[in-house]
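Colleague: Could you work out the structure for the sequence below:
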Amino acid sequence: MTSSPSGHETTQPILSAQGVQRRFGGLTAVDVDDFVVRGGTITALIGPNGAGKSTFFNVLTGFDRADAGAWQLEGREVTGLPAYRLARQGMVRTFQLTRSLADLTLEENVLLAAPGQRGEGIGGALFGRRSWRRQEADNTERAQELLARFGLEQMAGQPAGVLSGGQRKLLEMARALMSEPRLLLLDEPMAGVNPRLVETLLDHIRQVRAEGTTILFVEHDMDVVADISDDVVCMAFGKVLATGTPAEVMRDPEVIDAYLGSDEAGDDDSARLAGKGRQP
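Modeller: Presented below is the predicted three-dimensional model:
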């Protein structure tokens, strides 16, 4: 049994993948031999532009198909399952470009993610009215609690279209948590967010992990990665280049070279990456 820096003990991976490939014509965008996310941790997936991170993320979460390979959630085979079935099994994601329904209120957006709604079935709607009414009240209370947690309670009745970019990130996290995930995947949660809100988001992510939800996130900001991650996986050219703690990965010569050789990483970024790798 291992113990993560968060203090949560883990006995097995919550997510594991083997031999995952995704090809587009003659281009192999993803070719991952082995990938593991330990339960109870925050794991960052990093890499230069074009590394295959987003494609791999989309394949694992059911928004794209794999040409080969297999992956498991808590030891259960989930290869090729669509996103809605993965969500029912406890694996939920957010998007870099948030996907709130602009004409619905914040509360309605969050309520959409409530799991196991009894009133959706014909039997429940016709014969279980008291039961689904009670569930509806419980879900509304839960949605209001989540909006309050993310500082959005005063806007609960307003349409989501009025939110700023940073507020939409908070709303999407609230909606994701409404489904009670065991594994939460965040696609560049800090992208387009002002520095003050970044700290707020980081605190929320830490709290979510402290409550027992495992987090896997794609991120470019090395300061964020070093600050919050237990484990880091670096991809380049569709393959996993390095895995380990933030310090181990960021001082890996191949990782530094991948960033140095990309258009995304300038001299300042590369120096910062190498510098973080020298931290104990």
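Colleague: going forward, measure contacts and count neighbours with C-alpha atoms only.
Modeller: Noted.
Colleague: helix or strand for the most centrally placed residue in the chain, which one?
Modeller: The chain has residue 185 as the residue nearest its centroid, 1.6 Å off, counting by C-alpha atoms, centre = their mean. Element membership for residue 185, per DSSP states H and E: strand 183-187.
Colleague: how distant is that strand from the center of its chain?
Modeller: Offset of strand 183-187 from its chain centre (C-alpha atoms, centre = their mean, to the nearest Å): 1 Å.
Colleague: tell me what it is packed against?
Modeller: Here strand 183-187 touches strand 91-93, strand 214-218, going by 3 or more C-alpha pairs under 8 Å, 6 or more residues apart in numbering; DSSP states H and E.
Colleague: same thing but 10 Å
Modeller: Strand 183-187 sits against strand 42-46, helix 53-60, strand 91-93, helix 165-178, helix 195-210, strand 214-218, with contacts defined as 3 or more C-alpha pairs under 10 Å, 6 or more residues apart in numbering; DSSP states H and E.
Colleague: relative orientation of the fifth one and strand 183-187 in degrees?
Modeller: Which is helix 195-210. Between helix 195-210 and strand 183-187, the angle comes out at 160 degrees (axes from the mean of the first three to the mean of the last three C-alpha atoms, to 10 degrees).
Colleague: again with the first one
Modeller: Per the same axes, to 10 degrees, the angle that strand 42-46 makes with strand 183-187 is 30 degrees.
Colleague: Strand 42-46 versus helix 53-60: what angle between them?
Modeller: 130 degrees.
Colleague: Please generate a structure for the following sequence too, so the two can be compared:
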Amino acid sequence: MTIAPRDRQGDIITVRGLRNGFGEQIVHENLDLDVRRGEILGVVGGSGTGKSVLMRSIVGLQHPLAGEVSVFGEPMVGRADSEAKSVRSRWGVMFQNGALFSTLTVLENVQVPLREYHPTLDETLLDEIAAYKVVMTGLPADAAPKFPSELSGGMRKRAGLARALALDPELLFLDEPTAGLDPIGAAAFDRLTRTLADTLGLTVFLITHDLDTLHAICDRVAVLADKRVIAVGTIPELLALDHPWIQEYFNGPRGRVAAEAHGEA
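Modeller: The predicted structure follows:
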């Protein structure tokens, strides 16, 4: 599926001609992608297709070999950290497994971006804001003074989400948010993501391999293969394509079960 030219006013993220590599290994070549304002975009692909590398390129943690990335209409590639700081304050990132600081409590973890971007906030207000974010992500209030090691895997993910939401972002990056969760916990996290996106007006860039997540909450899905985004669309639109990986992924046994579970078979 060719990515057609679109009205850039509706796009939060625009990626053009992205090239990423490590030594002689090229991960992305001439990769294009648009993320629309207000959508939950699922990003899928086989192992080694560079899903997390793509996310890291967008948020500035990976320096591409070539190409352009803009977020909120602002160019990001080659930009100094000081220049990009105002743009970065408008997004939040939840890395795999939460990536919490092990020596800080949940409350202190959530306060980290607040202290960086709003250093003049007093301690009382910091505590109040962080406590609100903790509860907003479905954690009990008594989780706030606990350390990550004292939490279950699902609770650590919610704590990581609370930190990602600390600055009231417009854009949220989620890297494999349901990985390692049991089906009930994964479904609950999906519902939370959809509710937060709808309530807060978030745009969500969501890397996942969870077919249930794709069917349950994603508005569109971007497929990484052959070192680029080969297709973007709704699941029915992707199923109309004859690419072997897309057909195997969505029409394989697990894909059929997920579709049936969501009434799409």
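Colleague: Give me the neighbour count for residue 247 of structure 2.
Modeller: Neighbours of residue 247 of structure 2 under the rule other C-alpha atoms under 10 Å: 15.
Colleague: neighbours around the spatially closest residue to it that is not a sequence neighbour, how many?
Modeller: Leaving aside its chain neighbours, residue 247 of structure 2 sits nearest to residue 239 (6.6 Å; criterion: C-alpha to C-alpha, 6 or more residues apart in numbering). Using other C-alpha under 10 Å, residue 239 of structure 2 is surrounded by 16 other residues.
Colleague: give the contact list for residue 239 of structure 2.
Modeller: Applying C-alpha atoms under 10 Å, 6 or more residues apart in numbering, we find residue 239 of structure 2 in contact with 233, 246, 247, 248, 249, 250, 251.
Colleague: Same list, those residues, but as TSV with secondary structure please.
Modeller: Below are the contacts of residue 239 of structure 2 laid out as TSV (DSSP: H, G, I helix; E, B strand; the rest coil):
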residue	secondary structure
233	strand
246	helix
247	helix
248	helix
249	helix
250	helix
251	helix
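Colleague: which of the residues you listed count as buried?
Modeller: Applying 16 or more other C-alpha atoms under 10 Å to those, the neighbour count classes 233, 246, 249, 250, 251 as buried.
Colleague: Aligned to the residue nearest to the centre of structure 1, what sits in structure 2?
Modeller: Using TM-score structural alignment, the partner of residue 185 of structure 1 in structure 2 is residue 173.
Colleague: if I read this right, its match contacts residue 88, doesn't it?
Modeller: No - the criterion here is C-alpha atoms under 10 Å, and residue 173 of structure 2 misses it with residue 88 at 11.6 Å.
Colleague: Which neighbours do these two have in common?
Modeller: residue 59.
Colleague: residue range for stretch 63-79 of structure 1 in structure 2?
Modeller: The aligned range for stretch 63-79 of structure 1 in structure 2 is 61-77, by TM-score structural alignment.
Colleague: buried stuff in that stretch?
Modeller: 62-64, 66-72, 75-77.
Colleague: And the furthest pair within those?
Modeller: Distance extremes for these: the farthest pair is 66 and 72 at 20.0 Å, using C-alpha to C-alpha.
Colleague: and the helix or strand residue 125 of structure 1 falls within, which stretch of structure 2?
Modeller: Taking DSSP H and E as the criterion, residue 125 of structure 1 maps to helix 122-127. Helix 122-127 of structure 1 corresponds to no residues in structure 2, going by TM-score structural alignment.
Colleague: Not counting that helix itself, show me its contacts.
Modeller: Helix 122-127 of structure 1 is touched from outside by 117, 118, 119, 128, 129, 130, 131, 132, 133, with contacts defined as C-alpha under 10 Å, 6+ apart.
Colleague: So residue 114 of structure 1: helix, strand or coil?
Modeller: Assignment for residue 114 of structure 1 (three-state DSSP): coil.
Colleague: ok, it touching residue 137?
Modeller: No - between residue 114 of structure 1 and residue 137 there is no contact under C-alpha under 10 Å: 11.5 Å.
Colleague: higher neighbour count, the two?
Modeller: residue 114 (21 against 11).
Colleague: who's in contact with that one?
Modeller: Contacts of residue 114 of structure 1 by C-alpha under 10 Å, 6+ apart are 135-136, 138-140, 142-143, 175-180.
Colleague: now do residue 249 of structure 2
Modeller: Residue 249 of structure 2 touches 44, 45, 46, 209, 211, 239, 255, 256, counting by C-alpha under 10 Å, 6+ apart.
Colleague: change it to 6 Å
Modeller: Listed by C-alpha atoms under 6 Å, 6 or more residues apart in numbering, the contact set of residue 249 of structure 2 is empty.
Colleague: what do you get for residue 192 of structure 2?
Modeller: Taking C-alpha under 6 Å, 6+ apart, one finds nothing in contact with residue 192 of structure 2.
Colleague: distance of it from residue 221 of structure 2?
Modeller: For residue 192 of structure 2, the distance to residue 221 of structure 2 equals 19 Å [C-alpha to C-alpha, to the nearest Å].
Colleague: And for residue 28 of structure 2?
Modeller: Applying C-alpha to C-alpha to residue 28 of structure 2 and residue 221 of structure 2 gives a distance of 18 Å.
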